[in-house]
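K.L.:
Following is a predicted model, sequence given first.
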Amino acid sequence: MFSNWFLKSFRILLLPFAFLYGGIVIFRNWLYKKNVLKSTSFGLPLIGVGNLSVGGTGKSPMVEYLVAHLKQKYKVATLSRGYKRKTKGYALANERTTALEIGDEPMQFHRKFPDIPVAVGEERIVAIPQLLHDRPETDIVILDDVFQHRAIKPGFNILLTDCNNLFTRDFFLPTGDLRDQRSSYKRADVIIVTKCRTDLSITERDKLIKEINPLSNQQVFFTTISYGTPYHITNYTSFDLNQQTEVLLVTGIANPRPLKEYLESLIHTYTMMNYGDHHIFSIDDWRDIKKRFEGIDAEHKVILTTEKDAMRLMKFDSELQSLPFYVIPIEHKFLFEQGTMFDDIVIKFIENFKQSV
């Protein structure tokens, strides 16, 4: 409680920097609007997934949702920046690729969907032609975290915003979490309010839609986080959490709060080791994790982590095999039975695009 109050107070003191940052963002967007800076389009469907803020809004699970729902009908590829990887430039994942080479999120895509091309590249205007050269059969490219990177113009933009930190109530970094101006939501084709309560009422939904104030051509959807059955990090055997389980939760994600709340609904107590977003786990971190786990005095105990974090922990593979180290998967679940409507909108975009070229 005190730490949250201190953090908020400290961020208010940074208000002058927020105005400076906001001014730069607004000026940059104005340059794009006036075509001083130009966006490039490509002759195939590009679907962008992004947000207006820093922190977790569920971009990776949305990319996975799109891949899972489209790959049976189309040749799908993903392209990400490869945030916090140790390499530079364009790279296409293969059977020897690690998270250090392409980043944790692309590595997660590659492990879940080994049959689709997963590429990374900071300059996507360069990476897309390279990807199409390597995989000329590609029908669709899903661009992860693309909303502010305007050198590329996706044909279809999906904007995500956290229900508990809606962009309409936020402010520029570093006082708030916005990395783009609020009015940029108008560039989206679809807006998805993520991490909603499962019992969100129609009245609450309508209030949120009114607050967002979508354009006439925009559709607003609502999703909640759905957690799957934990599986072992190396051998993929499943494990059911229950009240008798003592959990050591290891996370290095932007917003672990929903996962904490989920655990609290299932088990009596848990211990947490929280690292920074996209934290690269060192050998010292690994020793600390093992020491903390060994210190838990319980008959039934496990280590639990997220799928993103698992990608950065796989380098300790030989030791992971002997530990009850489990990964908990997540996915978007559309509320108000609107998943099919969302799917149809995406497919309609793809089909219309293909007919127009």
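P.N.:
Thanks, I have the structure now.
K.L.:
CA atoms for contacts and neighbours, from now on please.
P.N.:
Fine.
K.L.:
Mind checking what helix or strand follows the helix or strand hosting K207 in sequence?
P.N.:
Secondary structure from DSSP states H and E places K207 in helix 202-212. Scanning forward in sequence from helix 202-212 by DSSP H and E, the next helix or strand is strand 219-227.
K.L.:
What lies in contact with that next one?
P.N.:
189-198, 209, 214, 328-336, 338, 342 (CA atoms under 8 Å, 6 or more residues apart in numbering).
K.L.:
Now that strand: buried residues?
P.N.:
Using 16 or more other CA atoms under 10 Å as the test for burial, strand 219-227 gives Q219, V220, F221, F222, T223, T224, I225.
K.L.:
Same question for stretch 148-168.
P.N.:
Buried residues in stretch 148-168, defined by neighbour count with 16+ other CA under 10 Å: 148, 150-163, 165-168.
K.L.:
quick revisit: now the helix holding K207, how far from the centre of its chain.
P.N.:
Distance of helix 202-212 from the chain centroid (CA atoms, centre = their mean, to the nearest Å) equals 24 Å.
K.L.:
between it and strand 219-227, how big is the angle?
P.N.:
120 degrees (axes from the mean of the first three to the mean of the last three CA atoms, to 10 degrees).
K.L.:
dropping in the other structure now:
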Amino acid sequence: MRRLRLLLFPFSVLYGAIVFVRNWLFDKGYLKSTSYSFPVICVGNLSVGGTGKSPMIEYLIRLLKDEYKVATLSRGYKRKTTGFLLADEHTTASDIGDEPLQFYHKFKNDIQVAVEAKRTVGIETLRNLSISLEVILLDDAFQHRKVNAGFNILLTPFYDLYANDFMLPAGNLREPISGAKRADVIIVTKCPTEVSAAERTRIVKKLRPKAQQKVFFTTIAYSESIYSESEELLLSSLKASEFVLITGIANPKPLLQHLNDQQLQYTHLEYADHYHFSESDIQTIKQKVGDKRMLTTEKDFMRLKGRLDKLYYLPIEVAFLAGEAEFQGKVKLFLES
């Protein structure tokens, strides 16, 4: 793997130079970036792969939905449609993507959920549809420089900090580390439940935030219950017999660690992130599983529900290790300014 990275490094340098120039053109105003007179909050990262964007969007929804009229806007990764689409009760994962569908099913009575690859078009369309809309949450739009969001939240995983990474294709960075300067807040996600003050200080020094940037640390809080389309069970009920875990996410390691910590016995069927399960895949899974229960992530459940019996999902939420009130204060101060 190290040898492959070395071979790819010249391409990373070239790609990094191209992205750097692009960002410079936006920073200097040679390429147009649209600002808005109403609140737009962007949640994103510098790298490819799972950094916890969806749980962070859901955290913001819970924080804001009772006081503000909220909409989420995503590109709808791997959807089979094009253009602007607003989720409704007939929408499927193929229409808008699994993560936006997850937002809709959890918060459909409180927010609007839309997808549009061109974020400027999506924002203007949402505003035209609902003039009372008060805040738009942009999912995975940190590199979408045509939109100048009023508040940028940058995520980086505890075990895969962007400060330790390289540009694509040798590494996983979508843009140079210098892009982090655009963030208002940096959040280190997927931390162990206990991170010492010394370790937090070490990480902050490695990330080298600007004077105005605050670094927060969060972990994954797993639900004690699992859910099917019609039933709720305690996760601990899976101790009674071996089950099958099905994942199609970028990094299942934190989930595996949690299940192992619960001393659960399972077989893991691992697929690529946002994997499209064909009918052939479903039949193969049924043959492998037999009459065992199946567990999956909430995101994967959006693509698998109604296609497999005895299928449950385990919800997750963001939990701050410290400074939650300060983070919430920064978000609300932006909304009120």
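P.N.:
Received, thanks. Keep in mind that what you see is a predicted model, and the values were worked out from it rather than measured.
K.L.:
ok so, going back, what span of the second structure is the helix holding K207 of the first structure aligned with?
P.N.:
The alignment of helix 202-212 of the first structure onto the second structure (TM-score structural alignment) covers residues 197-207.
K.L.:
Then stretch 135-150 of the first structure?
P.N.:
Counting by TM-score structural alignment, stretch 135-150 of the first structure lines up with residues 130-145 of the second structure.
K.L.:
Other residues contacting that stretch?
P.N.:
Residues outside stretch 130-145 of the second structure that contact it (CA under 8 Å, 6+ apart): 23, 26, 33, 38-46, 53-54, 57, 68-75, 119, 123, 126-127, 152, 154, 175, 335.
K.L.:
wait, what's in contact with the counterpart of D180 of the first structure in the second structure?
P.N.:
Aligned by TM-score structural alignment, D180 of the first structure pairs with E175 of the second structure. By CA under 8 Å, 6+ apart, the contact set of E175 of the second structure is G16, V19, F20, L46, S47, Q143, M167.
K.L.:
how much space between E175 of the second structure and V48 of the second structure?
P.N.:
10 Å (CA to CA, to the nearest Å).
K.L.:
now swap in R119 of the second structure and tell me
P.N.:
Taken as CA to CA, the span from R119 of the second structure to V48 of the second structure is 19 Å.
K.L.:
Then K69 of the second structure?
P.N.:
The gap separating K69 of the second structure from V48 of the second structure is 30 Å, by CA to CA.
K.L.:
Of those two, which one has the most company?
P.N.:
More neighbours surround K69 than the other of K69 of the second structure and V48, with 17 against 13 (other CA atoms under 10 Å).
K.L.:
Which position in the first structure pairs with that one?
P.N.:
Looks like K69 of the second structure aligns to K75 there (TM-score structural alignment).
K.L.:
buried ones in the match of stretch 135-150 of the first structure?
P.N.:
Neighbour counts over stretch 130-145 of the second structure (16+ other CA under 10 Å) mark L133, E134, V135, I136, L137, L138, D139, D140, A141, F142, H144, R145 as buried.
K.L.:
pretty sure I41 of the second structure is touching V147, no?
P.N.:
No - here I41 of the second structure does not reach V147: they are 10.5 Å apart, not a contact under CA atoms under 8 Å.
K.L.:
residues contacting the residue nearest the centre of the second structure?
P.N.:
Among the residues of the second structure, the one closest to the centroid is K53, at 2.2 Å (CA atoms, centre = their mean). By CA under 8 Å, 6+ apart, the contact set of K53 of the second structure is V43, G44, D139, D140, L155.
K.L.:
Over to E58 of the second structure?
P.N.:
With contact taken as CA under 8 Å, 6+ apart, E58 of the second structure is in contact with F103, E317.
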